[in-house]
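Asks: this one's sequence-less:
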């Protein structure tokens, strides 16, 4: 009932309170935010870009210790300052740059209680957070934070027709007019972050959160009138915080085009920089690709994993991912140590899987987790994959951070599965080398799958904007409705410092039709120096991304829908000549029969795939290349810089 009353109050406020008593403006490069104190003493805000409304009058406030802070308040500006810095990162580019203007407001409630609001505006977007002083245990019952968009805003959201939707964020990316959002889902009006919005006046806005620590993860409830309101998994029960409350940043990322959206680094920039003592040496954090037995074989054996190590060496992969099942091996610790020693001699590192419910015991500073990580470290493993958190309550967010800290103390990398999307934690904890929070290619082996080409073509502009993802790309034996060239392009269009390759490594090595691309599969990076999105791209229909590593460029095309003829303008290249290896849909070839290739594959919708073909040409930045793309197809071009 409390939630219903709060929703009604919110709607009445938005519909009826438009006269401003006090307002403060913060601007930066055409982005303007207003923080407003209305005549009824409610705190709210608006956001504009180049004069166009992005966020119309929307609530600000937090409910703590049964008090609705921000609802009957007086606000004053207490401080203005700017920040400017850059930092290196493992992602779609190697350096992020952050320049922002920040205003800090002191807000006094009618009873005299004082708290603070920080509001930030940069060329990349707008963000705000709450600071609530206190001692002892503070009880957070929710937030008034809301986001009211203009009419005709087009919203991209992820959907899954079961209760896993908000547990693992592994939904299919779909779009709808904002007016339909309260009733669009059978699972109810609550959506998980992020939401990518195509604005009616042009450009894009993406709602996210940043620096999610010591708090519950925010979801968004569509409450009507084009408005989303902050929602938390704990519901009316709320969650407790000891001492001062510092909330995550509530972010609205802004971009004129998809290139600016993909290159937006506001979310990681709002996370604290790494602890200089914990990460004084980061040489042990090494991006790379991993071979994986589980996708095609599921429960593994020592001998199967030993062969996977051999195959990783042959493919030039840096890692193997030993998934669920190794803990049932006889003398598991001795056996896994033998495997790690064997892999080390081949310059291959081992990641080991673990269920979160066997580690999530906060007692004595997560002593049980620390003990497990000590044992894992002693085996010679280099990282851990922790699975099935299945939510983003405060207790689970606390678990995530404890794991990252304890793993970093032991120089272990971390891959989260069964979790929410990124809020930029990887800046503070660079040992987080991947996380799921995505509907990845494992769905192609499930009854619920396979993935649609449209979903794939939406991912670079939705899920991947805020951080890396363990989609586990490359599925030749179970590509769903897509083509083999489309699958190759996922290696370029999707990034993860720990890039776990789904396809059976033995199939990659032994299949003649794949051999023309085997060197590309070996050499394609997992992180990049620079990324450029070609202007033909359109969310859910066509993703064309060019990425640079060193002097070489890689271009990936993910297409959904009917066949296309694309013209690729090579003006993103640097000066000089390139040898371009082109992998494109071989539309005239016999389709590849898939029956029997992968015993786990879901082939009910399609049991053949269009193969790729390879050609090599010489080109430079002045060339326009023509690509014939099959229905739901794709392409890859590897531009190798030639010596002058």
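Replies: Great, that's in hand. The model shown is predicted, which means the values in this text are computed figures rather than measured ones.

Asks: From here on, just use CA atoms for contacts and neighbour counts.
Replies: Fine.

Asks: burial measure for residue 273, as a count.
Replies: For residue 273, the neighbour count with other Cα atoms under 10 Å is 15.

Asks: Contact partners for the closest residue to it other than its chain neighbours?
Replies: Of all residues not flanking residue 273 in the chain, residue 428 sits nearest, at 5.1 Å (Cα to Cα, 6 or more residues apart in numbering). Listed by Cα atoms under 8 Å, 6 or more residues apart in numbering, the contact partners of residue 428 are 271, 272, 273, 274, 275.

Asks: adding another structure so you can compare the two:
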């Protein structure tokens, strides 16, 4: 459903070398595009009359052409306005308003040896900016072999940054650093910044298609420069003819709520290209997974093999009895024996291990009204996966498997691809980065092939989310951060501050398959998890995904019937979502409205600091009362002791204007169901 008004384009011609400005619809943000005295293109961002992004250079270097940096003038400028509202088929909110003003400036070189042109398109929203480069088809440069972008982000004030290292072996799976801005080295995006004046910023990108992912490298002081993920070819990006880069984005907000509730990257992506995607149903699932993560079972064949026909049927039975739509089954196929990490040469995506009958399990699940969630681990070997992709997807389509979790377990530069210099079929291997151009191309290929068969994709060890779920709504979630699995591998391996930090960093890019619901709070060999029981429920509100797992063993879930009841009922699809209390890295409490009823859910997560929070119910409908069922940390709850299971329950009646005060334990959280009477 599309509503609203799209204004007509207003074309203007600029005088060469004069600055061009574009202002946000509310008038608070002003972005400038200009050239300096050396003809270097740059941009600058002001908010409420104060500089937020100081003069920041724009440009490119190439492997086989002169640098695009100096000797430019402004050739022309075109402006536009836009205001409409579009509907998400699923998401944190049903309707998204896209209101922005746009400026497209074409810079032209003045040297006798080169007259190349470069267009920078800047869109300014009330909640930030996005800009991209546009290259026209050119006989002088029919192929662009990009060595690096020279895009800068010069942060104008001091502040604190939350970031993870870019270009390191473990992809995005790190605990977040909290440092002064000047303490950042090379960072993945999103990178979140809180300036000393309270302004909140997030640096990221949108619509990452056929291009390398962008890291941020601090040059000096508070000045950062784009750094593209490497490629085996030398050139980090190779593009033919006319093309556009991804959008470089900066969310700008007064506080954490504005940062979290922004739709900036979604609005910078193209509309849905797939049409009707009602075949995807947001839902919750369980799976044969936690036992492998903890080491109780194995993915490989042998006496500990997890994915047996018998165990799969038991999990299907539990799902059917408790209202879970899906059952994830990992380790069912050949290829897991031996060293598959960063290898993947032996995987078959159509051949089951002898003790697992895929056809039988799929038929059994259908009879119970349950869907199997498929699994394709590649070990980072996209050459092997792409060779089998069509057959693998056809098999799942025939069996009614309509969601697939893919995996790319390999070190950052360990993606195995075809040697582009060898004619097909590929006879050689090269190694690519997880977020390089080749892997970006691969992920979209999988998503598009799955869409043809009405299958949704949830990649782990992925390329980061950049809002492409708007264009390809079967791209429903991904991992792309340090998930719940780390809790199984060491005492407090994910510290209590990790979850509330994710809300303001990783989650700004899109849905995450974090795998909450480990109610037993125990990892491998009995190691405790840095969480209370109430926090495991709060994760369903804090870490959004349209597919939410109850990750624990089915026996453990059954041992906590009241908590299991909440997990059964909490939706995975929302009409509205609001951050009603929180601070970056400290805590986060959301209010979310069910898309399919008038009910609301409130909940979230806390760090290691005990705190008391007062919640306002101003989001509720006027004149209505709601029956509240509350799950909260008990009086002795703390992640530090065996009291982490201490949980309290409460019921009361609430209405708009009421307030509720709740204790959040160290490593704690809370959840609340509000049913309209």
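Replies: The structure has been received and is ready for your questions. The model shown is predicted, which means the values in this text are computed figures rather than measured ones.

Asks: Switch the contacts of residue 428 of the first structure over to a markdown table; also include distance to residue 32 of the first structure and secondary structure.
Replies: Output for the contacts of residue 428 of the first structure, formatted as a markdown table (distance: Cα to Cα, whole Å; DSSP: H, G, I helix; E, B strand; the rest coil):
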| residue | distance to residue 32 of the first structure | secondary structure |
| --- | --- | --- |
| 271 | 22 | coil |
| 272 | 25 | coil |
| 273 | 27 | coil |
| 274 | 30 | coil |
| 275 | 33 | coil |
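
Asks: Now, of those, which are buried?
Replies: Among the contacts of residue 428 of the first structure, those classed as buried by neighbour count (16 or more other Cα atoms under 10 Å) are residue 271.

Asks: Looking at the second structure, which of the contacts of residue 428 of the first structure hold up?
Replies: Comparing the contacts of residue 428 of the first structure with the second structure on both residues aligned by TM-score structural alignment, their matches' Cα atoms under 8 Å, the contacts found in both are 271, 272, 273, 274, 275.

Asks: For the aligned residue in the second structure for the first one, give its distance to residue 207 of the second structure.
Replies: Yep, that's residue 271 of the first structure we're talking about. Aligning on TM-score structural alignment places residue 271 of the first structure opposite residue 269 in the second structure. Remark: distance between residue 269 of the second structure and residue 207 of the second structure (Cα to Cα, to the nearest Å) = 5 Å.

Asks: Residues in contact with both of these two, list them for me.
Replies: Counting by Cα under 8 Å, 6+ apart, the residues touching both residue 269 of the second structure and residue 207 are 467, 468.

Asks: show me where the stretch 301-450 of the first structure has helices.
Replies: 302-315, 332-344, 363-379, 394-409, 425-428 (DSSP state H, counting those that start in this stretch).

Asks: which of those is buried the deepest?
Replies: Across the helices of the stretch 301-450 of the first structure, the average number of neighbours (mean count of other Cα atoms under 10 Å) peaks for helix 425-428, which reaches a mean of 24.

Asks: so where is that one in the second structure?
Replies: On the second structure, the counterpart of helix 425-428 of the first structure by TM-score structural alignment is residues 468-471.

Asks: chain center to the matching stretch, what's the gap?
Replies: Relative to its chain's centre, stretch 468-471 of the second structure lies at 11 Å (Cα atoms, centre = their mean, to the nearest Å).

Asks: do stretch 490-498 of the second structure as well
Replies: Here stretch 490-498 of the second structure is found 21 Å from its chain centre; the criterion is Cα atoms, centre = their mean.

Asks: Give me the contacts around that stretch.
Replies: With Cα under 8 Å, 6+ apart as the criterion, stretch 490-498 of the second structure contacts 175-176, 482, 484, 486-487, 523-524, 527-531, 585-587, 606-608, 639, 666-668.

Asks: average gap between stretch 75-83 of the first structure and the second structure?
Replies: For stretch 75-83 of the first structure, the mean deviation from the second structure after alignment is 2.0 Å (mean Cα distance after the TM-score superposition for the first structure).

Asks: contact partners of that stretch?
Replies: Contacts of stretch 75-83 of the first structure (Cα under 8 Å, 6+ apart): 24, 37, 98-108.

Asks: now the strands: where do they sit in the stretch 401-550 of the second structure?
Replies: 403-407, 415-418, 429-432, 456-460, 547-549 (DSSP state E, counting those that start in this stretch).

Asks: The residue nearest to residue 417 of the second structure when sequence neighbours are not counted: neighbour count?
Replies: Using Cα to Cα, 6+ apart and skipping residues adjacent in sequence, the residue nearest residue 417 of the second structure is residue 383, 4.9 Å away. The number of residues packed near residue 383 of the second structure is 22, by other Cα under 10 Å.

Asks: counterpart of residue 383 of the second structure in the first structure?
Replies: By TM-score structural alignment, residue 383 of the second structure lines up with residue 361.
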